[in-house]
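S.K.: predicted coordinates and the sequence they were generated for:
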Amino acid sequence: MKSFFLKFGLTTALTVSLFNGKASAETNTDWASKCDASNTAIPSNQRTNCLLTYAAINADIPPEVVKAVALNESGWDQTKVSHDGGIGIMQITNQPRYDQQRLKDDIAYNIQAGLEILNEKYNLKKGDGSYLLPRINGANRHIIENWYFAVMAYNGNVPANSPLKQVDGSVNTNAYQEKVFRDIERQSYLRLDDKTPPVLAKYPFKTSDFEYNTNSSAPIIFKIPLYTINEGLHESPHFMKKGDIAYVTVDGAKLRPEPNTTESSTKPTPEKLSKYTTLTIYDEFQFDSKSRDNQFAWFKVKKSDGKIGFISSAYITKKNDLTKPSVSGVTNGKFYNKDVKIHFNEGTATLNGSRIKNDYLVTKAGSYTLEVKDSVMNTTIIKFTIDKTKPAIPTMNSVSDHSTTVTGTAEAGSTVKLYINHKLQKSVTAASNKSYKFAIAKQKSGTTVSVTATDKAGNVSSTKTLTVLDKTAPALPTVNKVSSKSRAVTGSAEKYATVKIYRGSTLIGQGSVYSSGKFSVAIKAQKTNTYLKVYVIDKSGNKSVRTIKVV
C-alpha cells in the first residue's frame, strides 16, 4: 500500500478497525483456520486464495476485490518488502499500530491488517459526517463496483489515480484502481484480454466530477457523492449460502463433475449451460482441486432437473430479483376490438418473436404472444388477440305465441343477447357448435324478438329480429240457425277473420267478419238436414270450425 495519504495525515487519524469492533492491536485471524495456513510464511497459491477469500468474507468485502488488490500490491508474495517500506502480501506501509514483525511473518495477520485499512478507506467520512468517497446509489458492500473508490484510496486518492485524464476526458488506464479492476475481470471473471468487452459496470464519469491540480499531490476533491448505475452491477457470489438461487451469467458455462477444469475421457463430459439458467446453491464454495493458479472458487449447484455439478464463481451470480416485469395495456387471455399500447416497467420485450420498444402500439388484428424479460430473465408472458371484425348476424328460428324457447346459431363462444320489444332480457354463450337457446314466457303475437352476438373482443353483430307468430286458432264461431230457406249464414267470430262455408269439400260461400265481430255470408238455399262447416280463418291462417245442420 503506497503512502500518499500519510503525507496529508488522513490515515494516521484512523487508529481503530471499523469492523468486528476491535482495535487494530487485537487484529483477529481466527478465520484463517479454515485454510490451515495461518502461520505458514509461503503457502501454496490455493491456500493464499483461501486466506484472501475467507478474510474478505469475514470483513464483509467482496473477495474478488481483496484478491486483486493483493495481486497488484505484491503478486500474492508474502515475502515482499518494498523500498518504501511496504510489508508482505498487502504491502502494509507506515502503520505502527500493527506488529511490524508479525506483518512479515504471519500472512493471515498481514491480510487482516490490509483489509482493516481497506475497510477504513471505504468508510472515510468528512467533517459533516457524509462519506468522503463516492458510492453507487443503492449498492451494498457486496457489490464489487461499489469498492472502486475505496481501492483507489488504498493506494491514494491523488491526481495520479484520477479515473479520467483531465486533458481529454479519456479513461486513466494507469490509475491504481483501474489496474485492480482489470485484474478482477481477468482473474475472477476470466476476461481474456482488453479486446473482450468489459465485464464490470462502468461509472458514468465526467471530468467535472473531480477537482485537483495535476502539478500537486493534494487529494482529489470529489464533486459527485453518489453515482447511478442502473444495470450490470456485480454482487460477489462468495456470499451465497446453501439454498440460495443463482443464475448463469454467460452462455456456454460448464457444469463440471469435479471442482476443477481438468477434462478426460474417463469423466462425464461437462454440460454447457445457457445464460440465465437458474441454479440452486447446493453447498458452500470450495477451491480448485487441481490448479494452483485459478483465483475463482467453485460452487456445487443443482439444476431444476435435479442434476448436480460444479460451476465456477466467474459464471454465476445470486438471483436477488425474483419479481417478474409488470405489463399494462394488455392482459393475458383477453380479446380486444381496438388498437392496444403495450407498456412494461423493465427489461426487453418481444411480440410474436420480434423485438418491440416500450409503449408499442399494436394495430393489426391477430393473435399475439408478448414476452417481457428483465436483466435476470424473470419473464412475463401475455397472450392476447385483436379482433376488429363483427360476428356474422345470428340466425333465429321462428317464434310463435306458443313458444317457450328462442333458439338459433351464432359465432361459437360469443355472447348472445335476447331482446323482447327492444328490451334486454338475458344473455347466453353460444356453444362450440354455434347453437344457443333461451327459455322465455309465451309472448303475444306481433311481439318483436331480437338477438345480437358479441364476440370476445367486444365486436357486436347486426341485430336479428323476428315477430312472434300467431299460431292460436280463433275462438269457435257463433252461428245462427240456418233453415232450408236461408240465403245467408250469420253469426259472430274473431274480428276481421275470413269466414268460409263448406258443404262437404265444396266451398259454397265466403266473407269477412266485420269490426263489430259479426259476419254474414251469402249462400244458396240448402236442403234440410244438410251439414255445413263454418270455418273462421284469422290473418295468420289459424282455423277454427263449427259444424251446423240445416233445419
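M.R.: Thanks, I have the structure now.
S.K.: CA atoms for contacts and neighbours, from now on please.
M.R.: Will do.
S.K.: find the nearest non-adjacent residue to K290, please.
M.R.: N260 (6.0 Å; Cα to Cα, 6 or more residues apart in numbering).
S.K.: then this one, side by side with the first:
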Amino acid sequence: MKSLLLAAGLAGCLAIGLWPANVAHAAETTDIQEKCTSFGILKKGTNPSFQHMNCLLTNAALQAGIPPEIVKAVASKENNGWKQFDKKGQPVISHDNGIGIMQITVPKNYDPVKLEKLKYSILYNIDFGVNLLASKYKNSELPAVLPKEKSVLESWYFAIMAYNGIKPMNSPLVQKTGKPNTGAYQEKVMSLLNADSFLGDTNLQKPVFSTNNFQYDPTKSDNIKFIKKSYSITKRLHASRYLMKKNDKAITSWDDPSFTHVKIRKAPTTESSSKYIKKNTPLTITGSFKYDETPKSINQFVWFPVIVPGEKGTWYISSAYITKAMSKPSVNPVDDNDTSLSGKAPKGMKVTVKKGSKTIIAKNADSKGVFNLVIPKQKAGTILSVTYQDSLNAVSPAFSVKVADKTAPSAPKVSAITSKTTMVGGSAEAYSTVLVKKGKITLGKNTADKYGKFNVKMKAQKTGTILSVTATDKAKNTSNASTYKVKK
C-alpha cells in the first residue's frame, strides 16, 4: 500500500472505511511463527529464506481468511523479492515511505512503538498488511464481485485495488478510451498471481466494466465514486488451492489448452525425478501441502502429496495444476412413462438435464440438495445427461441415465388359424419374443424379425381350441394377449 495515506490522509481513509481500527493494534502472531519453525528462527535485520517467507505469508493469509495466492501476489507487487531488510540490515523503505515487505504507509504522527515494529518485525509487518487487506474485503463501500466468497480469487478484485488506493490511476478502465487500464494496481497484482501461483496457465476472470460504472476526475487525486455496486461473472471462477486437505479427491487441471500433460514429482521440489500425467487425471490428496524443500527456491506455489492411479507410492504435484474434483449428481432411475426426473446434487446448485446437446430443463436443487425436474416423456433407450453447476460456474461430470423401457408391446396381430395350422404367423414388436399358448401350456415361441414379422411352429390344434398369443420385448414387458379360436 504505497500512496493511500499520503494522498488522501488518514481522515479521508476513515471517512470511507478503508483504515480499520483494529489494524493499528495488529500483533505478532506466534501461531504463524510456530508453523514455520522448520525453516529456522527469525532474526532482526536478516531476511529469512524465500521458502521461509512463503510459509509466513501463507499462514498469515490462512489465519485471516484470505487466499494465500492473493497475499503473495500483493507482497510481490509491493516488494519484489519479499525483503523486509536491505543488505545493511535496515528496513526496506520506499520513496513514498512504504515500510517492509507489505509496504505499509502510515501517517506522520503514528505511534513510534508500532512504527518500530512495522520496520523491524517481519511478522508484525505481514500481519498488519494482511489484516488491512482483509478489511478492504469487508468494506461495503466497495463494489462486490459475485459470488462474494473469500475463497474465490476473482472476488478480491476491488479489495486489492483499495489496498493501494481507490484513485483514478487504479480505475479498471481508462476513462477517455474505455479500454482496460492494464497499469492499474489490481491488474498488475492479478497478473503476478497468475504468473507465480499458477505458472501462467490460468485465466483469472474479470467483470465486464463500463466507463459509466465509475465517476472521477482523471486530473485530480480524489477517490473514485463507484456507481455500480456489484458484478456477476458467468465464466468459470477459481478457488484458492490451499483449502484442499487430506483425503480430498482432486484432478489435474489448468486453463491453457496447449498443455496436454503436467509433471508429478517424487519429492516436493522441481529438482526431483518426475513423470508426466494427463489433464483430468484423478488424484487423492494424502496429506497437508508442502513448501519447496529447496530453501532458496523462488517458487510461490506449494506441493500436494498425492496418490496417482497406476503409480506406486506418494507423488507430489504443484498447487498450480490441481483442483478439487467435483462429484457427479445422483439420479434416480427413469423410464419411458415418467414425466419427471429426480435425484440429489449440492444444495442450491443449478441442475441441467440434456439429451445430446439439447437442454431439456435446468433448475436449482433445493436447500437439502434434492431436485425433481419436470421433463417430457422420453423414448426407451434415450440417454439423458445430468450435471450441476457450482458457485464457481464449474460444471460437474455428467451422470448418464438410460431411459428404461416400461411400456409393453402392442398385442400381436395373427393370421387365421385352422385345425391344420402348424405355423402361426403374424406381426408384433420388432425383436420381441412371441409365445403361442393353450391355457397355461406353451405350444411354441419364436422371435420377431427386425420388421416385426414372426412364425411360430406348433402342433395342429382341434377346431374350437382357444389360443393366446403374446409378445415380450427385450425389457421383459409382455403385451396383452391376442386370443384366437381355431377354425375348421
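M.R.: Alright, I've got the coordinates. Just so you know, these numbers come straight off a predicted model, no measurement behind them.
S.K.: quick one on the thing from earlier: now do the contacts for the residue nearest to K290 of the first structure.
M.R.: By Cα atoms under 8 Å, 6 or more residues apart in numbering, the residues touching N260 of the first structure are 288-291, 298.
S.K.: including secondary structure and neighbour count, could those residues go into JSON lines?
M.R.: Output for the contacts of N260 of the first structure, formatted as JSON lines (DSSP: H, G, I helix; E, B strand; the rest coil; neighbours: other Cα atoms under 10 Å):
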{"residue": "D288", "secondary structure": "coil", "neighbour count": "20"}
{"residue": "S289", "secondary structure": "coil", "neighbour count": "14"}
{"residue": "K290", "secondary structure": "coil", "neighbour count": "13"}
{"residue": "S291", "secondary structure": "coil", "neighbour count": "14"}
{"residue": "W298", "secondary structure": "strand", "neighbour count": "24"}
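S.K.: aligned to the residue nearest to K290 of the first structure, what sits in the second structure?
M.R.: N260 of the first structure maps onto T269 in the second structure when the alignment is built from TM-score structural alignment.
S.K.: which neighbouring elements make contact with the lengthiest helix in the first structure?
M.R.: Longest helix in the first structure by number of residues (criterion: DSSP state H): helix 107-122. Counting contacts by 3 or more Cα pairs under 8 Å, 6 or more residues apart in numbering; DSSP states H and E, helix 107-122 of the first structure packs against helix 45-58, helix 100-105, helix 148-155.
S.K.: as a markdown table, the ones you listed with distance to L322 of the first structure and mean neighbour count would be great.
M.R.: Below are these laid out as a markdown table (distance: least, Cα to Cα, whole Å; neighbours: other Cα atoms under 10 Å):
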| stretch | distance to L322 of the first structure | mean neighbour count |
| --- | --- | --- |
| helix 45-58 | 25 | 23 |
| helix 100-105 | 45 | 17 |
| helix 148-155 | 28 | 24 |
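S.K.: still on that earlier bit, helix or strand right after the longest helix of the first structure?
M.R.: Sequence order places strand 135-136 as the next helix or strand after helix 107-122 of the first structure, per DSSP states H and E.
S.K.: can you give me the strands for the stretch 151-300 of the first structure?
M.R.: Taking DSSP state E, counting those that start in this stretch as the criterion, the stretch 151-300 of the first structure contains strands spanning 210-211, 221-222, 226-227, 245-248, 253-255, 271-273, 278-281, 298-303.
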